[in-house]
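Novice: missing the sequence, but the structure's below:
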């Protein structure tokens, strides 16, 4: 960014909108009706009232309060998140899809737990599932009651916290069942948002549609803070609607709500990019404007961002030819989310864009991506062998293998720890192989398992409407044509996209949970045997 760019303060920028009657949050209606809308004035008033309570709690504790947040994507989530920000509290958002053990691990230091209706239901479910307490001793729960908070006398604007304290603890998977907490710094989050705002136009975030859980930091950044700082709005799916990545059929059902939401921006996992292509292919002769009206309900453009597992370049190019450009990016919670992004007008397919202005990227001798950044995290709540490290030069060792071209664009080629060696001593980089298989439009997700095995196994999540024998035949033929004998899946396992195990085997952003998948494909019951085949020599 230009050297004279002043770093923004997220809290101060939000408070500047406190007197606006513009829509801040919309909740779509399941029947296609008007839904509900909440203004900046009302939601920020709610957040300030709740912030006053958190400030009182901090005085009692003699330190910033640690606040668990159990909620689905909702106005209540937004109010609680902003209240924690204004009060200088440490927010601990917990996915309601977690197990009781995972939730207890993340909440072990919480002083208070805020819940909406879905969060209360999750807490009840967890409590019934385990004899062990989910919340630490002495940690009360408070239901988020927006009407009651709005009805309070207006709370004064608090002093904007200025110290570089930890403001969030974000879950990330590790090598154990207990998720690590990534500690996010206030100044780190501000540095990230400053960089993003120098590279994007405010109009992009006029109407953001949120389809993945807000417990993901990237969704908080792209779905809340970027729209709110621009005076835009976020739309949430109807209450009770499964978010993408939390249920097997969530992504196809989300597509039916696009025209109602009329989004100008959204972040999608890779599987949704494939669904967009299928929608485009339904009417290839229509104009770009007609296509935007049919899919998104307005003339466009729409900023579609994608991260997590890579999208095959062929799919990206075909979408671009249809007038829908998907902007791939790369990030990790340890950098407060985004490291690099393909921004409008600067897209290079097959890459994850160039690093943000506050990030410096370089490669180690073995090809590992190292980054220096002013938005790095403040450490983990617990360590395990999957933890990344910051060396004595301030470089974060990402664990990702990458290439950097002459123009500074990054290409992620795989994970160091995922490079597998078959029982025959052959090396396989699974991410590249998986991306090639996803070129087949009916494949929603793919995962290759080979470490220590005689054969390469592939798990393929396929379109529920496709005949399994047809899918198996096309996968096998594609492997023979496009991949070497070392890389292609010799043993093909199929899973329908409506199989509940889909959400267990893959993350919301499409990354394979490789240990879970390995167990799944190697311990299949006899009843599942028809869904797997081994390629004949």
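Specialist: That came through, no problem. Predicted model, so just to flag it, every value in this text is computed and none were measured.
Novice: every contact and neighbour count from this point should use C-alpha atoms.
Specialist: Fine.
Novice: SS state for residue 414?
Specialist: Applying DSSP: H, G, I helix; E, B strand; the rest coil to residue 414 yields a three-state assignment of strand.
Novice: hmm, it is touching residue 402, no?
Specialist: Yes - judged on C-alpha atoms under 8 Å, residue 414 makes contact with residue 402 at a distance of 7.2 Å.
Novice: more crowded one of the two?
Specialist: residue 402 (22 against 19; other C-alpha atoms under 10 Å).
Novice: how many neighbours does residue 532 have?
Specialist: Using other C-alpha under 10 Å: residue 532 sits among 19 other residues.
Novice: now residue 408
Specialist: Count around residue 408 with other C-alpha under 10 Å applied: 13.
Novice: what sits against it?
Specialist: Contacts for residue 408 (C-alpha atoms under 8 Å, 6 or more residues apart in numbering) come out as 354, 355.
Novice: chain center to the strand or helix carrying residue 25: distance?
Specialist: Per DSSP states H and E, residue 25 falls inside strand 23-27. Its chain's average C-alpha position is 21 Å from that of strand 23-27, according to C-alpha atoms, centre = their mean, to the nearest Å.
Novice: show me the helices in the stretch 51-200 of the chain, by range?
Specialist: 75-87, 100-106, 117-129, 146-151, 186-199 (DSSP state H, counting those that start in this stretch).
Novice: how much space separates residue 122 from residue 145?
Specialist: Per C-alpha to C-alpha, to the nearest Å, residue 122 is found 17 Å from residue 145.
Novice: repeat for residue 276
Specialist: Residue 276 is 37 Å from residue 145, where distance means C-alpha to C-alpha.
Novice: between these two, who's got more neighbours?
Specialist: Neighbour count, other C-alpha under 10 Å: between residue 276 and residue 145, residue 276 has more, with 17 against 14.
Novice: dropping in the other structure now:
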């Protein structure tokens, strides 16, 4: 389990029990209430003596509680991307050796095909104590550990978003996740940010770590809900007015955006002005390349945009621009939990805080070859100039193979 994160949540619960932790349109959960729910559900998970839990659901209080409780119980959590097809979900469940599938139904019922798939693969639907709107299916498979597996059980397996081919599961251990959580927390500590809006689905590792773990470890509040109400209507559609309404209603100070979202916000601001975003202090953007022209427009509009760079194999963020340390066109300086080298062919190679390996391919290596080309300037800012490997990353953060 992620000891440091749970200790931070416990500390907040003791010192500031009424401090808001998670806020939705229907409810607010304090740090004391969050800890209580996590402890209760974790106890229920421990009684099952199962190791791998797959989690399907929209962003919600329950998603956060299940994720934290399962890891506290020593389980591996496998988030299920909502855009995965039935075939991809079946592969994920089989490939990850999922023993328990959780579908959350708080405000967005699981599709019929998913429930049919769960019932087809399960031997039983079980009940677990906890204040949840959820269904749990115990699947007909047991976890088999081959000699190639590392001795440390993964805390999380995150699946790639490939639109063609078979998704691959990236295995991340507790130390790797806690290292990036601590590194980002330290980098953002001086910014003194308030409420964070979770606009990207939690099955996306970046929001899961930077939007939940980092915020909760720092005693901040996260605003959650089905992302369409905040503007992300689909994988290809962003409603800027909904986003403006959410920022104003909840007095949002930080958010993570994908490039196409940022483009829509700039276009909106050019027409209506940027006053609707005046509470925002930190807009992190990643998941794809952002043009220097777009970033210059953000600067002219006084939008506090900070581009970063990362990949799932390194538990998300590798480098990030920060207040007082920003270069337009760069992806910032490398964070202290990793090292980056530029290979002879200009490939960006990351060392440290690497994944344990892919599911069924656990060849551990301290180096992650990103497939991205880049360079450092004289002040240590990293620039990404293109791809070495033939892979297209869409403006909504999806990896698309041209083959």
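Specialist: Sure thing, it's come through. Computed from a predicted model, the values in this text were never measured in an experiment.
Novice: ok, back up a step: give the aligned range of the strand holding residue 25 of structure 1 in structure 2.
Specialist: Under TM-score structural alignment, the counterpart of strand 23-27 of structure 1 in structure 2 spans residues 20-24.
Novice: run a quick neighbour tally on the counterpart of residue 33 of structure 2 in structure 1.
Specialist: The alignment partner of residue 33 of structure 2 in structure 1, by TM-score structural alignment, is residue 42. When neighbours are counted by other C-alpha under 10 Å, residue 42 of structure 1 registers 22.
Novice: quick check: the closest residue to residue 42 of structure 1 other than its chain neighbours vs residue 87 of structure 1, distance?
Specialist: For residue 42 of structure 1, ignoring the flanking residues on the chain, the nearest one in space by C-alpha to C-alpha, 6 or more residues apart in numbering is residue 150 at 6.6 Å. Using C-alpha to C-alpha, residue 150 of structure 1 is found at 17 Å from residue 87 of structure 1.
Novice: likewise residue 295 of structure 1?
Specialist: Going from residue 295 of structure 1 to residue 87 of structure 1 by C-alpha to C-alpha gives 41 Å.
Novice: those two - which one has more neighbours?
Specialist: residue 87 (27 against 19).
Novice: longest strand anywhere in structure 2?
Specialist: With secondary structure taken from DSSP state E, structure 2 has its longest strand at strand 367-376.
Novice: next, count neighbours for the nearest residue to residue 177 of structure 1 once chain neighbours are set aside.
Specialist: Residue nearest to residue 177 of structure 1 in three dimensions, not counting chain neighbours: residue 102, with 6.7 Å by C-alpha to C-alpha, 6+ apart. Other residues lying near residue 102 of structure 1 total 20 when counted by other C-alpha under 10 Å.
Novice: same check, this time on residue 282 of structure 1
Specialist: 9.
Novice: map it across to structure 2 for me.
Specialist: Using TM-score structural alignment, residue 282 of structure 1 pairs with residue 271 in structure 2.
Novice: that older thread, pretty sure the match of residue 33 of structure 2 contacts residue 148?
Specialist: No - applying C-alpha under 8 Å, one finds residue 42 of structure 1 not in contact with residue 148, separated by 11.6 Å.
Novice: relative to residue 234 of structure 1, how far out is residue 36 of structure 1?
Specialist: Distance from residue 36 of structure 1 to residue 234 of structure 1, by C-alpha to C-alpha: 12 Å.
Novice: for residue 473 of structure 1, same thing?
Specialist: As judged by C-alpha to C-alpha, residue 473 of structure 1 and residue 234 of structure 1 stand 43 Å apart.
Novice: what about these two, which has more around it?
Specialist: Between residue 473 of structure 1 and residue 234, counting by other C-alpha under 10 Å, residue 234 is the more crowded of the two (29 against 12).
Novice: check the secondary structure at that one for me.
Specialist: strand.
Novice: that one corresponds to which position in structure 2?
Specialist: The alignment partner of residue 234 of structure 1 in structure 2, by TM-score structural alignment, is residue 222.
Novice: so what's its match up against?
Specialist: Residue 222 of structure 2 makes contact with 21, 22, 23, 195, 196, 197, 198, 211, 212, 215, 216 under the criterion C-alpha under 8 Å, 6+ apart.
Novice: closest to residue 172 of structure 2 among these?
Specialist: residue 212 (16.4 Å; C-alpha to C-alpha).
Novice: ok, now which ones touch that closest one?
Specialist: 64, 222.
Novice: distance of the counterpart of residue 197 of structure 2 in structure 1 from residue 182 of structure 1?
Specialist: Structural alignment (TM-score structural alignment) places residue 197 of structure 2 against residue 209 in structure 1. Counting by C-alpha to C-alpha, the separation of residue 209 of structure 1 from residue 182 of structure 1 is 26 Å.
Novice: nice, that's everything, thank you.
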